[in-house]
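Enquirer: Sharing a model that was predicted from the sequence below.
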Amino acid sequence: MEITDCRVRPCSKEDEKLKAFATITLNHCFVVTDLKVIQGNKGLFVAMPSRRRKDGKFRDVAHPLDRETRAMIEQRVLDLYHQELERLGGQPPASSDDDPGEEHADLEQE
């Protein structure tokens, strides 16, 4: 499996634990949106897309089945997150109101 595209959008609020949204494309044919870059107690990590269940708990919508795949996704997303921050001069953008899945909206119509 190959990550053929990765997009990261840093969030505008500096003090929040949520640092960015990410979208990855696998093998040019499968898109996973709403990955999140989170500041945890032990540093940054990538959270998989999830939904709140009726009982209030969150459950992943999509997730890797092994550690190697999770590490590959996390490395790619975090590398791009740091590149985006560097491009922005180390500061988050002024606004991040864009829909995280917006860049692939045209593909959903096909």
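Expert: It's in.

Enquirer: contacts and neighbour counts: CA atoms only from here.
Expert: Noted.

Enquirer: buried stuff in the helix or strand that contains Leu80?
Expert: Assigned by DSSP states H and E, Leu80 belongs to helix 67-87. Along helix 67-87, these residues count as buried under the neighbour rule (16 or more other Cα atoms under 10 Å): 73-74, 77-78, 80-81, 84-85.

Enquirer: Pull the residues that contact that helix.
Expert: With contact meaning Cα atoms under 8 Å, 6 or more residues apart in numbering, helix 67-87 is reached by 3, 6-10, 20, 22, 37, 44-46, 63-64, 91-92.

Enquirer: How far away from the center of its chain is it?
Expert: 9 Å (Cα atoms, centre = their mean, to the nearest Å).

Enquirer: If any of the contacts of helix 67-87 are buried, put those into a PyMOL selection.
Expert: Only the buried members of these end up in this PyMOL selection, burial being decided by 16+ other Cα under 10 Å:
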select buried, resi 6+7+8+9+10+20+22+37+45+46+92
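
Enquirer: Which two of the contacts of helix 67-87 have the greatest separation?
Expert: Maximum pairwise distance among those (Cα to Cα): 30.5 Å, between Pro64 and Gln91.

Enquirer: ok so, going back, which one of the contacts of helix 67-87 is nearest to Asp106?
Expert: Arg7 (15.8 Å).

Enquirer: Put this next to the first one:
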Amino acid sequence: MMNIKTEIKKTFKDNGKLKAVVNLIIDEGFIIKNVRLVNGAKGLFVSMPSGKIKDGSYVEICHPIKSNVREQIEKSVLEAYQAVITSTDSNNEKHE
């Protein structure tokens, strides 16, 4: 099992699909920047960094090749996002 540290860089509270941008630090030796947490038709999902290609479509620059690694990344991102949202909501209640 990999050690994945998730850094929430920015959250978005508007009604758009993008909910957060995060960095993933894997085993304290590899970073993946600009991973996105998106609210899709089936709920929240993790979108890996992608780049636009000549035909105008997008392709992921990096992505997990094993389902258990993808699940571990998703779990780490969702837990970090929930912690930030809960903390933000608690801080807002204290200031009102």
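Expert: Looks like it came in fine. What you are looking at is a predicted structure, and each value in this text was computed from that prediction instead of being measured.

Enquirer: what's the TM-score for these two chains?
Expert: The TM-score (TM-score structural alignment, normalised by the length of structure 2) is 0.86; 91 aligned residues with a Cα RMSD of 1.7 Å.

Enquirer: Spatially nearest residue to the residue most central in space within structure 1, not counting backbone neighbours?
Expert: When Cα atoms, centre = their mean is applied to structure 1, the residue found nearest the centroid is Ala22 (2.5 Å). Distances taken as Cα to Cα, 6 or more residues apart in numbering place Val8 nearest to Ala22 of structure 1, at 4.3 Å, with adjacent residues excluded.

Enquirer: so the one you found sits in a helix?
Expert: No: with DSSP: H, G, I helix; E, B strand; the rest coil as the criterion, Val8 of structure 1 is assigned strand and is not in a helix.

Enquirer: post-alignment, the helix or strand where Asn23 of structure 2 lies versus structure 1, mean distance?
Expert: If you go by DSSP H and E, Asn23 of structure 2 is part of strand 18-26. Superposed on structure 1, strand 18-26 of structure 2 shows a mean distance of 0.6 Å to its aligned residues (mean Cα distance after the TM-score superposition for structure 1).

Enquirer: ok, back up a step: need the buried residues of helix 67-87 of structure 1 in JSON lines (columns: distance to Asp15 of structure 1).
Expert: Shown next, in JSON lines, are the buried residues of helix 67-87 of structure 1 (distance: Cα to Cα, whole Å):
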{"residue": "Ile73", "distance to Asp15 of structure 1": "25"}
{"residue": "Glu74", "distance to Asp15 of structure 1": "22"}
{"residue": "Val77", "distance to Asp15 of structure 1": "20"}
{"residue": "Leu78", "distance to Asp15 of structure 1": "18"}
{"residue": "Leu80", "distance to Asp15 of structure 1": "20"}
{"residue": "Tyr81", "distance to Asp15 of structure 1": "16"}
{"residue": "Glu84", "distance to Asp15 of structure 1": "18"}
{"residue": "Leu85", "distance to Asp15 of structure 1": "15"}
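
Enquirer: Could you identify the most distant pair in those residues?
Expert: The largest separation in the buried residues of helix 67-87 of structure 1, counting by Cα to Cα, is between Ile73 and Leu85 at 18.4 Å.

Enquirer: quick one: Gln39 of structure 1 and Lys19 touch, right?
Expert: Yes: here Gln39 of structure 1 reaches Lys19: they are 6.8 Å apart, a contact under Cα atoms under 8 Å.

Enquirer: circling back: what's the angle from the helix or strand following the strand holding Asn23 of structure 2 to strand 18-26?
Expert: Following strand 18-26 of structure 2 in sequence order, the next helix or strand is strand 30-40 (DSSP H and E). With axes from the mean of the first three to the mean of the last three Cα atoms, to 10 degrees applied, the angle from strand 30-40 of structure 2 to strand 18-26 works out at 160 degrees.

Enquirer: Thank you kindly, that will do.
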